[in-house]
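Novice: The sequence and its predicted three-dimensional model are supplied below.
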Amino acid sequence: MDLNFSIYTTSLTLESLDLPPSNVFPAFIFVTLTYCFILVFNMTVLLTIALNRKLHKPMYVLLFNLPLNDMVGATAFFPQLVSSLLSQSRSITYSACFVQALLIHLYGAGSLLILTAMAYDRYIAICCPLKYNSLMSSSNLLKIIIIIWILDFSLIGLLLALNYRKEICSTKIVEIFCNNPSLMKLVCGDTKLNNYYGLFVIAFFDGLSLLIVVFTYVQILITVVVKRQSDAKSKAIQTCGTHLIVFLCFQFTSVFAFIAHRIETTSPSLRQAFFASAIIFPPILNPLIYGLNTKEIRQNFIFLFRKVSSTKKNDKLSGMKR
């Protein structure tokens, strides 16, 4: 007979990190610095776009959403991991676990939707340049951003809500962090509806985004080849090539991680590695690839940095004169 546990009085146990005592402190330093770097890199991109009116264009407004989303994912994962390393405890309350899972899935779905919107923007800019200003007007851009976040919050919110129970039949989380599949394994009774809806959400986000991205990049490739302009080719390859690589890598790691939960023979370590990589690497690489590697953002960042440095220097000189 299954035992029922109340979510209000029972703590959950996350999968062990399997770190020897001698490696705990180095791991704590590494994780903390990684989280700090993620915040600094993404805040740099955010501030650079926000404080420069020249960057208030559709492409950069869409890009503005990416570091915001990346910081949500990183904040859902890293602080809890730091806390575990400090306390040497893998216990977590159900409410904290639920919030972590919600934020991580909002981050994952949000990444796919934002990258898809960016691909659409590049498609319009390269394939329909004369219609760009009308198709990507301020009102249409606002609609795209609203649709992104409504889809993200509504579908992911319902996904996690289906797993919410006042009583659960297990307290063991089979991952190093909380997510929807691990929460679903705590549920008592039949979870067919959860499974079916979870598969629908995966198919919707991954299938829709993959379809749109493949279509847009095929059209971009055709347009570039037909135009036969070397500068257009190099710009398209540089802008779209890195975007496509990042998108496909994120697709592969996230899809494999979720499918692995449904294949019992999959190595837990391999599954956890894919899950963790989908959370850790994009928030580090995205600001470098889409931010500082973009000429306009890099130039404006340098200008902003020099302006701030000059202001501090003038203030210091003024203070010395007084």
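Specialist: That came through fine. Numbers count the residues shown, from 1 in each chain.
Novice: CA atoms for contacts and neighbours, from now on please.
Specialist: Will do.
Novice: Report the distance from the top helix by length along the chain to the chain centre.
Specialist: Identified as the longest helix of the chain according to DSSP state H is helix 94-127. Taking Cα atoms, centre = their mean, to the nearest Å, the mean C-alpha location of helix 94-127 is offset from the chain mean by 6 Å.
Novice: Pasting the second one now:
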Amino acid sequence: MPSLNASIELTAFVLGGFETTQRKFVVGVTILITFIVAVLANMVNIVVIVYDKKLHKPMFLLICNLAVVDILCITSISPTTIGTLLAGVNTISYAPCIIAMFTHHVGGTMEMFALAVMAFDRLIAVSCPFQYNSYLTNVRIILLVFMLWIAACCFVAVMPATVLPLSHCHTKLIYSFCDYAAVLRTTCADLGYYFNVITVISFFLLFFTFSLIALSYFVIVYFVKLSSSEEKRKMGSTCLSHLIVVVCFYLPIFIRIVLSRMGVPLTVEQLHGLSVWSYVGPPSVNPFVYSLRTKEIRQRTESSSAHQMS
């Protein structure tokens, strides 16, 4: 693509996003506390599931994978955001920024994949309860998760592959973290082509994963209607945790899409806030949803806490 402006030798990016924020310290402390709690809570879920052999089942392996994804998502943007708000560090070197951009989008892609696979897991559990253990084994789940990680890396590899060859005409990012769109806007290239490519990929991933989740729950609702009251209660309890997690992740994304399609103007700070919530909110909610609503994890966590206190 042809250059539009004179290029510069870029060694670091300037981070924006919170320049008009009034109470930076309060916002920074809030994100810092959320970051620490989210990482610790997800690590607790991982340790509990890995340590307890009784939890070495497909559903808990998927919860463990989601916890790993959540840690990747929140650590990809929180450190730079916290540094900007609390320490006034508003620059990041080029190479770390590209790495952070890659991990940031791999985490978001894997979050969609993880939620879609967990919806499919719930579908099999509800529709084929007696064949569940034969259909979904630990080995198959591990292989599936491994292939999804490879697929996510392949999809996201398009981003650094398109950015690295480009020259840069600006140094300032519109966000306080390294997002592909923000990095791309610092280049001298014609942005239309690159945004069109990434929009097609993003739409495909979003449409595919959300459609799979929606279809799974349509089928689940059908089976629930044919079930007894007790079975309905069990199915509802089984699926509610996953539904809460799905809403926390997809709601900010759909809000951005709907508002943009309706022509509602959003400031850079509002867009930044929605982006931050998309990657900080779910990782801070997910571990508590599953630890509080999943009986096996809750009992194991409570027994571990009681053992430590004694």
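Specialist: Looks like it arrived, so ask away. What you see is a predicted model; the values in this text were computed from it and never measured.
Novice: quick one: TM-score?
Specialist: Remark: TM-score between the superposed chains equals 0.89 [TM-score structural alignment, normalised by the length of the second structure]; 306 aligned residues with a Cα RMSD of 2.4 Å.
Novice: mean shift of the next helix or strand after the longest helix of the first structure relative to the second structure?
Specialist: For helix 94-127 of the first structure, the following helix or strand on the C-terminal side (DSSP states H and E) is helix 132-135. Mean deviation of helix 132-135 of the first structure relative to the second structure after superposition (mean Cα distance after the TM-score superposition for the first structure): 1.5 Å.
Novice: which residues sit against helix 132-135 of the first structure?
Specialist: 124-125 (Cα atoms under 8 Å, 6 or more residues apart in numbering).
Novice: What are the buried residues along it?
Specialist: Buried residues in helix 132-135 of the first structure, counted by 16 or more other Cα atoms under 10 Å: 132, 135.
Novice: now stretch 57-71 of the first structure
Specialist: Neighbour counts over stretch 57-71 of the first structure (16+ other Cα under 10 Å) mark 58-71 as buried.
Novice: Centre of the chain to that stretch, how far?
Specialist: Mean C-alpha position of stretch 57-71 of the first structure versus that of the full chain (Cα atoms, centre = their mean) differs by 11 Å.
Novice: again with stretch 202-213 of the second structure
Specialist: 14 Å.
Novice: Stretch 268-279 of the first structure now?
Specialist: For stretch 268-279 of the first structure, the distance to the chain centre is 15 Å (Cα atoms, centre = their mean).
Novice: picking up where we left off before, once aligned to the second structure, how far is the longest helix of the first structure on average?
Specialist: Mean for helix 94-127 of the first structure is 1.2 Å (mean Cα distance after the TM-score superposition for the first structure).
Novice: mean per-residue distance, stretch 191-206 of the second structure to the first structure?
Specialist: For stretch 191-206 of the second structure, the mean deviation from the first structure after alignment is 2.1 Å (mean Cα distance after the TM-score superposition for the first structure).
Novice: Just list the residues touching Ile168 of the first structure, thanks.
Specialist: By Cα under 8 Å, 6+ apart, the residues touching Ile168 of the first structure are 4-7, 186-188.
Novice: In helices only, show me the buried residues of stretch 57-71 of the first structure.
Specialist: Reading helices off the buried residues of stretch 57-71 of the first structure with DSSP H, I get 58-71.
Novice: Of these, which is the nearest to Tyr197 of the first structure?
Specialist: Ranked by distance to Tyr197 of the first structure (Cα to Cα), those are led by Asn69 at 23.5 Å.
Novice: Can you tell me, leaving aside adjacent residues, what's nearest to that closest one?
Specialist: Excluding the flanking residues, the one nearest Asn69 of the first structure by Cα to Cα, 6 or more residues apart in numbering is Tyr107, at 5.7 Å.
Novice: again, but for Leu113 of the first structure
Specialist: Once flanking residues are discounted, Leu113 of the first structure sits nearest to Ile148: 6.1 Å by Cα to Cα, 6+ apart.
Novice: And that neighbour, how far from Phe64 of the first structure?
Specialist: 13 Å (Cα to Cα, to the nearest Å).
Novice: circling back to that earlier point, export the ones in helices among the buried residues of stretch 57-71 of the first structure to a markdown table and append columns for distance to Pro21 of the first structure.
Specialist: Below are these laid out as a markdown table (distance: Cα to Cα, whole Å):
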| residue | distance to Pro21 of the first structure |
| --- | --- |
| Pro58 | 50 |
| Met59 | 47 |
| Tyr60 | 45 |
| Val61 | 45 |
| Leu62 | 44 |
| Leu63 | 41 |
| Phe64 | 41 |
| Asn65 | 39 |
| Leu66 | 37 |
| Pro67 | 34 |
| Leu68 | 35 |
| Asn69 | 34 |
| Asp70 | 31 |
| Met71 | 30 |
